[in-house]
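Participant: fold the stuff below for me.
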Amino acid sequence: MDFSIASILLLDGLTNGAIYALLGMALVLVFAVTRVIFIPQGEFVAYGALTLAIFQTGKTPGTVWLLLIVAVIAALMDIVSSWRENRNAALAFKTGFRTFVIPAVICAVSAWAATRGFPLLVQALLTICIVTAFGPLVYRVAYESLAGASTLVLLIVSVGVHFAMTGLGLLFFGAEGFRNPSFWDARFAAGPLNVSGQALIIFLASAALIVMLWLFFERTLYGKALRATAVNRLGARLMGISTRSAGKLTFAMAGLIGALSGLLIGPTTTVFYDSGFLIGLKGFVAAVIAGLSSYPGALIGALAVGVVEAFGSFWASAFKEVIVFTLILPVLLWRSLASGHSDEEH
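Facilitator: Just a heads-up that it's a prediction; the model follows:
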């Protein structure tokens, strides 16, 4: 290996690491606020890439109909829950309507626009809206009623949600893989490196989203409410912060990050209905390196995962996944030795 090859591998590793960083920070965010280890985060990535790919064929993506079905289920759950609490039919249906109306509008607009041949950026925006809308609905259907359960129960639910979303992905997208067109086809030479426009978009979009997340948590009332919920759920409830709304907002942000990651990774590799699992696991490794608590740690860990993956694929391509996932073992051992053990919260 010479310097030019090492530079190319380093660039590839940092490019992939920028995407893993987004996923790692989404996992840290979801766990901090809701105590959910959100294994299906990778499915949002696959749904984002595949939804845009179906838009490119001029057809209506299956995620539009899936979103409508999940919205109906969530709305019915809200109606039943509100009726049990208040015995007021008008209020119950109003609650269900609020849950249903935004996803329904997104589905209607997407179905109308699918065959109109809109530009790539418009289709990408519709894709982001569709996948982001899944977040609060997944939280409502799968997690909200178990908000007080133990972390182990929530993890088991996450495994079930992962398998459900993977199976639905196969049903609505099929087994065929798709590769999306690049958002920017330019190429720039920098010594031995040949940097593509798509790689620059990945870096810029990742950096912009990281800055936006920082501004959101530091400068906005909703961001501070999420931080308060992450620090102390009971204290946040006593101060009037709705943990239910915090959970929905957190999952919406996870859906947004997953959709954007899918759009960014779609032009660089062929994405299948089950590709999100491995991608999400690499984000999970980054989140574990950060202790599921530190956003800067998740960023550093993700870049390290991307670089190790790139060099591992060069030296032993058949074992690159093994090399990446083995990184988690020394991290867990170090954290186990460095921190005290305590019983699970009750």
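Participant: all contacts plus neighbour counts: C-alpha atoms, from now on.
Facilitator: OK.
Participant: which neighbouring elements make contact with the helix or strand hosting residue 27?
Facilitator: Element membership of residue 27 [criterion: DSSP states H and E] is helix 3-34. In terms of contacts (3 or more C-alpha pairs under 8 Å, 6 or more residues apart in numbering; DSSP states H and E), helix 3-34 is packed against helix 41-56, strand 193-196, helix 197-219, helix 221-231, helix 243-265, helix 275-289, helix 295-315.
Participant: by contact count, what packs against the fourth one?
Facilitator: Put plainly, it is helix 221-231. Helix 221-231 packs on helix 3-34, helix 197-219, helix 233-238, helix 243-265, going by 3+ C-alpha pairs under 8 Å, 6+ apart.
Participant: buried residues in the helix holding residue 27?
Facilitator: Within helix 3-34, the residues scored as buried using 16 or more other C-alpha atoms under 10 Å are 8-34.
Participant: so that helix versus helix 197-219, what angle?
Facilitator: Relative orientation of helix 3-34 versus helix 197-219 (axes from the mean of the first three to the mean of the last three C-alpha atoms, to 10 degrees): 30 degrees.
Participant: run the chain-centre distance for helix 3-34.
Facilitator: Offset of helix 3-34 from its chain centre (C-alpha atoms, centre = their mean, to the nearest Å): 13 Å.
Participant: do the same with stretch 162-170
Facilitator: 15 Å.
Participant: one more: stretch 276-286?
Facilitator: Mean C-alpha position of stretch 276-286 versus that of the full chain (C-alpha atoms, centre = their mean) differs by 10 Å.
Participant: who touches that stretch?
Facilitator: Stretch 276-286 is contacted from outside by 20-24, 27, 39-46, 297-302, 305, 324-325, 327-328, using C-alpha atoms under 8 Å, 6 or more residues apart in numbering.
Participant: and if you look at stretch 116-127?
Facilitator: Stretch 116-127 is contacted by residues 48, 51-52, 55-56, 58, 106, 110, 183, 259, 263 when judged by C-alpha under 8 Å, 6+ apart.
Participant: please apply the same query to stretch 324-331.
Facilitator: Stretch 324-331 is touched from outside by 282, 285, 288-289, 305, 308-309, with contacts defined as C-alpha under 8 Å, 6+ apart.
Participant: could you also give me the structure for this second sequence? I'd like to compare it with the first:
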Amino acid sequence: MTWDVALILGIDGLANGAVYLLAGLGLVLIFSVTRVVFVPFGDVAAFAALTLAAFETGRMPATIGMVLTLAALAVIVEVWSLVRKREYTRIPRALLGWGLLPTLPCLAAWAISGHDVPSAVQILVAVALVVPITPLVARVALQPIADASVLVLLIVSLALHFLLSGLGLLFFGPEGSRTGPLAEGALTLPGGFPLSAQVMLMIASAVVLSAMFFLMFERTVAGKALRATAVNRVGARLVGIRPARTALLAYVLASLLAGLIGVLVAPVMTMYYDSGFLIGLKAFVAAIIGGLVSYPLTAIGALAVGTVESFASFWSGALKDVIVFSLLIPVLMLRSFLARHVEEEAEEIDR
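Facilitator: A predicted model of the protein is given here:
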């Protein structure tokens, strides 16, 4: 391997790491607030990419039908829950929040389908169209079992991935799609190596969005509420913070990140209805490196996963995924060694 090849692989690893960084932030955000390992995160990113591809080809995106279906299910579940509690005065608000609001991006997508509109508008509508997916899915399947164990929530989340993957096949079909580049041109580095504008955009987006999330958590009331719920759900409830509301905010922000990821990766890889699973799984490796609680360690883990994947694809394209997922073994062994074991502490106390 020459230095030129190593530089190419390193930059490619940074671009991959930027994607896994955003996905890892979304996974950690959801888990820290709701204790849910949201496996379908990558599916939402794939739907955003397929939606943007549909806009570029002049077709109406099938995401509209998916969102409307999920919205109808969410309305039914919410209204039934309110009827059982005899809280009839909250039904109009439920119809507005779970029925009307998700319909607005669907109307926007229907309005621009088949029309020649600027790419920026297509990107905004594509991202806005997938933002309701995660909150709607969570309302239907996860909120009713919010107090279940982490294992039960993980099993349900995995089942949701297969459900969304099946819906993706039903609505989008098996064909893959790729969009045009979001940025044209390239920057020539010292030594004559070109760095494409698309790669720079991916890296810059990860840096900017990470900084925005940091400022939100540190400077805004909503961000502090998310942090409080992540630290102690009972304590947050005692000071007037509603965990259900913060959970909804976490799902919305994570869905927004997933939509942005789908838009960023759509020009560099062909996306299918199930392509998001590997993105989410590799981001999960990065989140595990961060312990599913630390955002800085998750960022480091994402860059490590992207770099390892890039170099592994050079050494063996068939085994690159195996090499990436093998990172979990030493990380889990190290965390198990450093973790405090309650059983061992109890034995020491008895002695």
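Participant: need the helices and strands packed on helix 221-231 of the first structure in CSV with distance to residue 175 of the first structure, can you?
Facilitator: Output for those, formatted as CSV (distance: least, C-alpha to C-alpha, whole Å):
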stretch, distance to residue 175 of the first structure
helix 3-34, 24
helix 197-219, 26
helix 233-238, 41
helix 243-265, 17
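Participant: which stretch among these comes nearest residue 317 of the first structure?
Facilitator: When those are compared by C-alpha to C-alpha, helix 3-34 sits nearest residue 317 of the first structure, at 12.7 Å.
Participant: ok, average deviation of the closest one from the second structure?
Facilitator: Once fitted to the second structure, helix 3-34 of the first structure is off its aligned match by 0.5 Å on average (mean C-alpha distance after the TM-score superposition for the first structure).
Participant: just want the angle from that helix to helix 295-315.
Facilitator: 140 degrees.
Participant: and the angle for the host helix or strand of residue 334 of the second structure with helix 276-289?
Facilitator: Here residue 334 of the second structure sits within helix 328-338, counting by DSSP H and E. Following the same axes, to 10 degrees, one obtains 30 degrees for the angle between helix 328-338 of the second structure and helix 276-289.
Participant: and residue 80 of the first structure, how many residues sit next to it?
Facilitator: As a burial measure, residue 80 of the first structure scores 16 neighbours (other C-alpha atoms under 10 Å).
Participant: is it in a helix, a strand, or coil?
Facilitator: Counting by DSSP: H, G, I helix; E, B strand; the rest coil, the backbone at residue 80 of the first structure sits in helix.
Participant: what's the separation between it and residue 342 of the first structure?
Facilitator: Distance of residue 80 of the first structure to residue 342 of the first structure, computed by C-alpha to C-alpha, to the nearest Å: 39 Å.
Participant: ok, now residue 93 of the first structure?
Facilitator: For residue 93 of the first structure relative to residue 342 of the first structure (C-alpha to C-alpha), the value is 45 Å.
Participant: okay, those two: which has more neighbours?
Facilitator: The neighbour comparison of residue 93 of the first structure against residue 342 (other C-alpha under 10 Å) goes to residue 93, with 18 against 6.
Participant: hmm, residue 48 of the first structure is touching residue 129, no?
Facilitator: No - the pair residue 48 of the first structure and residue 129 fails to qualify as a contact (C-alpha atoms under 8 Å) at a distance of 9.8 Å.
Participant: higher neighbour count, the two?
Facilitator: Neighbours around residue 48 of the first structure and residue 129, counted as other C-alpha under 10 Å, are more numerous at residue 48. The numbers are 34 against 20.
Participant: which position in the second structure pairs with the more buried one?
Facilitator: In the second structure, residue 48 of the first structure lines up with residue 48, judged by TM-score structural alignment.
Participant: my read: its match touches residue 133, true?
Facilitator: No - the pair residue 48 of the second structure and residue 133 fails to qualify as a contact (C-alpha under 8 Å) at a distance of 10.5 Å.
Participant: residue 257 of the second structure -> the first structure?
Facilitator: Matched by TM-score structural alignment, residue 257 of the second structure corresponds to residue 257 in the first structure.
Participant: check contacts around that match.
Facilitator: Shown here is residue 257 of the first structure, whose contacts under the criterion C-alpha under 8 Å, 6+ apart are 22-23, 26.
Participant: which of those are retained in the second structure?
Facilitator: Compared against the second structure with both residues aligned by TM-score structural alignment, their matches' C-alpha atoms under 8 Å, the contacts of residue 257 of the first structure retain 22-23, 26.
Participant: which residues does the residue nearest to residue 64 of the first structure when sequence neighbours are not counted contact?
Facilitator: The shortest distance from residue 64 of the first structure to any non-neighbouring residue, by C-alpha to C-alpha, 6 or more residues apart in numbering, is to residue 107 (5.3 Å). By C-alpha under 8 Å, 6+ apart, the contact list for residue 107 of the first structure reads 64-65, 67-68, 130.
Participant: distance check, residue 107 of the first structure against residue 178 of the first structure.
Facilitator: Residue 107 of the first structure is 22 Å from residue 178 of the first structure, where distance means C-alpha to C-alpha.
Participant: still on that earlier bit, buried stuff in the helix or strand containing the residue nearest to residue 64 of the first structure?
Facilitator: Here residue 107 of the first structure sits within helix 89-114, counting by DSSP H and E. Using 16+ other C-alpha under 10 Å as the test for burial, helix 89-114 of the first structure gives 92-93, 95-97, 99-100, 103-104, 106-107, 110-111, 113-114.
Participant: what's the answer for stretch 138-152 of the first structure, then?
Facilitator: Neighbour-count burial for stretch 138-152 of the first structure, counted by 16+ other C-alpha under 10 Å, picks out 138-144, 147, 151.
Participant: output those as a markdown table; include the columns distance to residue 76 of the first structure and secondary structure.
Facilitator: Converted to a markdown table, these look like this (distance: C-alpha to C-alpha, whole Å; DSSP: H, G, I helix; E, B strand; the rest coil):
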| residue | distance to residue 76 of the first structure | secondary structure |
| --- | --- | --- |
| 138 | 14 | helix |
| 139 | 14 | helix |
| 140 | 11 | helix |
| 141 | 10 | helix |
| 142 | 14 | helix |
| 143 | 16 | helix |
| 144 | 14 | helix |
| 147 | 19 | coil |
| 151 | 27 | helix |
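Participant: among these, which one sits closest to residue 219 of the first structure?
Facilitator: residue 139 (25.4 Å).
Participant: check contacts around that closest one.
Facilitator: Contacts for residue 139 of the first structure were tallied using C-alpha under 8 Å, 6+ apart; they are 247-248, 251.
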